[in-house]
Structure formats: structure tokens, C-alpha cells
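Enquirer: Quick one, what's the 3D model for this:
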Amino acid sequence: MIKIKGLNKVFRTEEVETAAINSISLEVEKGEFVAIMGPSGCGKSTLLNILGMLDSPTSGEYYLDGVEVGHMKESERTDTRKGKIGFVFQSFNLIEEMNVFENVELPLTYMKIKPSERKRRVEETLKRMSIDHRAGHFPTQLSGGQQQRVAIARAVVINPMLILADEPTGNLDSRNGKDVMELLLELNRQGTTIVMVTHSRHDASYAHRIINLFDGQVVTEVQSESLLR
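Expert: Below is the predicted model of the structure:
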């Protein structure tokens, strides 16, 4: 599903040039759950942004489902990721002025799905995430765990081929964090490919494979032996 070759990302200012990603090559198979780990500043989030087509590499190749997408124009990247990639962030990124139903419905609106179909898919997804009883509530009326369930519902409602999660339990206590990881694990068991950035070794143990980065490079790749799966 994902194949990157010799990927580089350089950030430049007038005085400084910083290599955030340095000649990374790796593959993620369909249905795999991959955790990316490493110290702060090692390039984890930069790599995830490129995989999500929120940014483009300076050089190298990025293939998603067999199509080279790394060097598309911004408008092409936006069109390509619609309906294919779901995002889950540490900060939830919910719109406070919208209730739960409206937040989850938003990506379907962008995809120009007809209203009746949007309603059906949102209701099914909220029930699937066990947050349907909060459909009319606003983000400020929810706990952190509930907000992350809504964020996952928003990612899942488009039926993506890939979910990218950036520190999905970073703002949660241990109990809510465990619930969120079990939700992601269940989605993966149902066939969704997941790539997750995390500092937590416990969260990483839910993955099939753990990729460790340092200074923008892959230093190790190990298969998870956790019994959590």
C-alpha cells in the first residue's frame, strides 16, 4: 500500500538548512499496523505529514496504492487524499462550533456525499465508536476520551484505506488511552491499514511492526511480539 524510496525533507531559511527526513525507504503492507517511534525532533511527524499528503518531500518517491503521490501539486494531493486517508491527532482537532454529528459529517460534506447517505454513515459510525448518545453535544461538553472517539469516528466515516494517527493517546489518561488503542486495534483487525506516531512503548506494542527513527533516518525495524494483538 505504501512504498517510499530515498525520501528526503529539507527545511530551509535564509541562514539555515535542516534535514528533517534523510533518505528513508520503507514499505507498509495493506492491513498492517505500524508504529513509528523516536525522540522528539527525529522526523516522526514530518514523515507522517508526507504520508498524509499534507506536505511534500524535497526529493525521493512516495507511492500510495501504486500511484506516485509525493510530488503532486497541492490541489492534486488534496483531491487524492479525500476518501482515502483518515487522520487522528493528539489535539483531537474538533470544531468547537459544531456538535458531534456535524464534526463527523464534515469530511463527507467535502466529498459531496448526498445528505441522506451522510446521515446514515454518520449514525452508523457514531454507534460503532460507542459515542452515538453524544451526537448532539459539542466538543467542550465531552471528556478527552469522548473527544478522541469523535475524532476517530470522523476519520473512519469516509471508509479510508489508511488511518494516520499522531500521538492518539497523548492527551488522555491511561484508561481512556487504552480504550482508544483498542478501538484502533479493532479497526485494524477489520482490515484498515494504520500508521501511528507515538512516544509510548505500550501503545507501540499494539502494532505489527515498530520503526525507530533517529535524526531523520530509520535505525531499526522490529516485529512486535506483544500478546495485546
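
Enquirer: Please make it C-alpha for all contacts and neighbour counts, starting now.
Expert: Will do.

Enquirer: So for residue 106, what's the nearest residue that isn't a sequence neighbour?
Expert: residue 154 (7.8 Å; CA to CA, 6 or more residues apart in numbering).

Enquirer: neighbours of the one you found, just the number please.
Expert: For residue 154, the count of nearby residues is 27 (other CA atoms under 10 Å).

Enquirer: To compare against the first, here's the next sequence to fold:
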Amino acid sequence: MINLPERYLEKMKGILGADFERYEATFRMPPVRGFLINTQKIKPQEFDALFPLPTEPLSYMPNGRRLLSEEKVGGDPLYAAGLYYMQDPGAMSSVAALPKITGRVLDIAAAPGGKTIATALLNPDAFIVANEVNFTRAKILMQNVERLGLKNVAITSLPPKDFAKYTPESFDLIIADLPCSGEGMFRKEEAAVAAWNENINRMNAERQREILSYTLPALKK
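Expert: From the prediction side, this is the model:
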């Protein structure tokens, strides 16, 4: 059982009320693993015939799979060849909910690349600018995009305000998966639990407001 911070538990009890016990029970469940099939390289049915581990399809993501195995995949030749990208099935849902896109997309805080990759694969006629201001994280983003060989993604490492300054009203969609509390990682990483505190939450909320205020002028009216 994960030892969650008391202040966090108190906060969630206040938010969830009668649903809190069901929420707390999820922390006793194993993390759900999943991945996206790289449809720019292989068709889903062809991939399924090659992949050696048990999976099940995701109803909301045509190229998404839930991985029914705890085996590590980093050394898998199919992974090294860029035929799939590991991603939490829940994280895919936000991109799956978007309408079909054919224009320009800005992912303003893109590393390590999950939202960019899902958007690029679901919308092959869209052009995605994947930005990550932290250059170290931008290199991780670049490695993931290069391994997959995505043809409709460009990577930048610019301050968010530069997009409003140099490309005003230029993007049909902006994805903003901004710095956050990391509470969604509690079930996966003990370090996320240890790092949690309300001051960080407040600081991240300010950062989110700042990034959004800089970025919104780049969205088409």
C-alpha cells in the first residue's frame, strides 16, 4: 500500500466526498500499462501478429493497446525499431477525444512526447510543432520522435512567449500539458509521493497561468 501524504488525503476527501474510498482503493491496484502502435510504420493488425506479449485493444484509441504483462520492453527489437511507444492508456484519452485535425498544432510543453506522438499518429495530415523549453528534456523528446520516424513533427526549444511574439494566431490547436502536481504518478513512482507538497502545487498553478497567458495569443481566433 502506498503511504500517501496526509494533507493530500484530506484534500481529496473534501473533493470526492462519498467517492473517496473507491478512489483510495485504486492505489492498491497495479499500474495499467499500454502503448501506441506507430501507424506511420506498420498497420495495427500487422503489429499484433508480430508482438510477442499479451495485449488487448482500447475501444477509444484505434492504435492503442493495453499491455497485459509486466515484462520490460526496452530491449524489444520492435520497440527499438520505433514500431510502438509506451504510454498510459489514460493519457491517450485526451488526444482520442479531439476532433480530426488537418492544420497546425502546437504542443507547448511536449516532453517526453506522449501527446505529440498520439496527435501525430491520429492526425497524419496535421503538422505538429513540439516545443520543450527545457533543453535536456527537449533532447529526450527528440529521441522519441526520431526513433518513431514521425514525418509530421518539428521540435523546438523556445520560451512559450516567443510563439505569441513570432507566430501570433498561427495554430489551429494548442496542446498544453503543463507542469503539475504529479499526483497522477503516485501509483507508479514513490518519488512522486515523496516530492508532493502544497507549496509546489501553488507554484505550478502560477506557472500554468503564466504559460497559458504567453501561449494563447498564438492560437487562431
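
Enquirer: Got a TM-score for the pair?
Expert: Once superposed, chain against chain, the TM-score is 0.29 (TM-score structural alignment, normalised by the length of the second structure); 116 aligned residues with a CA RMSD of 6.0 Å.

Enquirer: re earlier: past the strand or helix carrying the residue nearest to residue 106 of the first structure, which element shows up next along the chain?
Expert: If you go by DSSP states H and E, residue 154 of the first structure is part of helix 144-156. Next in sequence after helix 144-156 of the first structure, counting helices and strands by DSSP H and E, comes strand 162-166.

Enquirer: Counting by contacts, list what that following strand packs against.
Expert: The contact analysis (3 or more CA pairs under 8 Å, 6 or more residues apart in numbering; DSSP states H and E) places strand 162-166 of the first structure against helix 44-51, strand 85-89, strand 193-197.

Enquirer: what's the angle from the second one to helix 44-51?
Expert: Looking back up the chat, that one is strand 85-89 of the first structure. Computed by axes from the mean of the first three to the mean of the last three CA atoms, to 10 degrees, the angle separating strand 85-89 of the first structure from helix 44-51 equals 160 degrees.

Enquirer: packing partners for strand 85-89 of the first structure?
Expert: Going by 3+ CA pairs under 8 Å, 6+ apart, strand 85-89 of the first structure lies up against helix 144-156, strand 162-166.

Enquirer: Reformat these as CSV; add distance to residue 22 of the first structure.
Expert: Below are these laid out as CSV (distance: least, CA to CA, whole Å):
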stretch, distance to residue 22 of the first structure
helix 144-156, 29
strand 162-166, 20
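
Enquirer: Show me where the second structure has its strands.
Expert: For the second structure, the strands defined by DSSP state E cover 33-37, 55-58, 61-67, 84-86, 104-107, 127-131, 153-156, 173-175.

Enquirer: now those in TSV, with distance to residue 78 of the second structure and mean neighbour count?
Expert: Shown next, in TSV, are the strands of the second structure (distance: least, CA to CA, whole Å; neighbours: other CA atoms under 10 Å):
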stretch	distance to residue 78 of the second structure	mean neighbour count
strand 33-37	10	22
strand 55-58	15	15
strand 61-67	14	20
strand 84-86	7	20
strand 104-107	27	22
strand 127-131	24	24
strand 153-156	21	18
strand 173-175	28	18
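
Enquirer: closest one to residue 195 of the second structure among those strands?
Expert: Ranking these by proximity to residue 195 of the second structure (CA to CA) places strand 33-37 first, at 22.9 Å.

Enquirer: hang on, the earlier thing: any chance of CSV for the strands of the second structure, columns distance to residue 48 of the second structure?
Expert: Listed next are the strands of the second structure as CSV, based on distance: least, CA to CA, whole Å:
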stretch, distance to residue 48 of the second structure
strand 33-37, 9
strand 55-58, 8
strand 61-67, 10
strand 84-86, 11
strand 104-107, 29
strand 127-131, 27
strand 153-156, 25
strand 173-175, 30
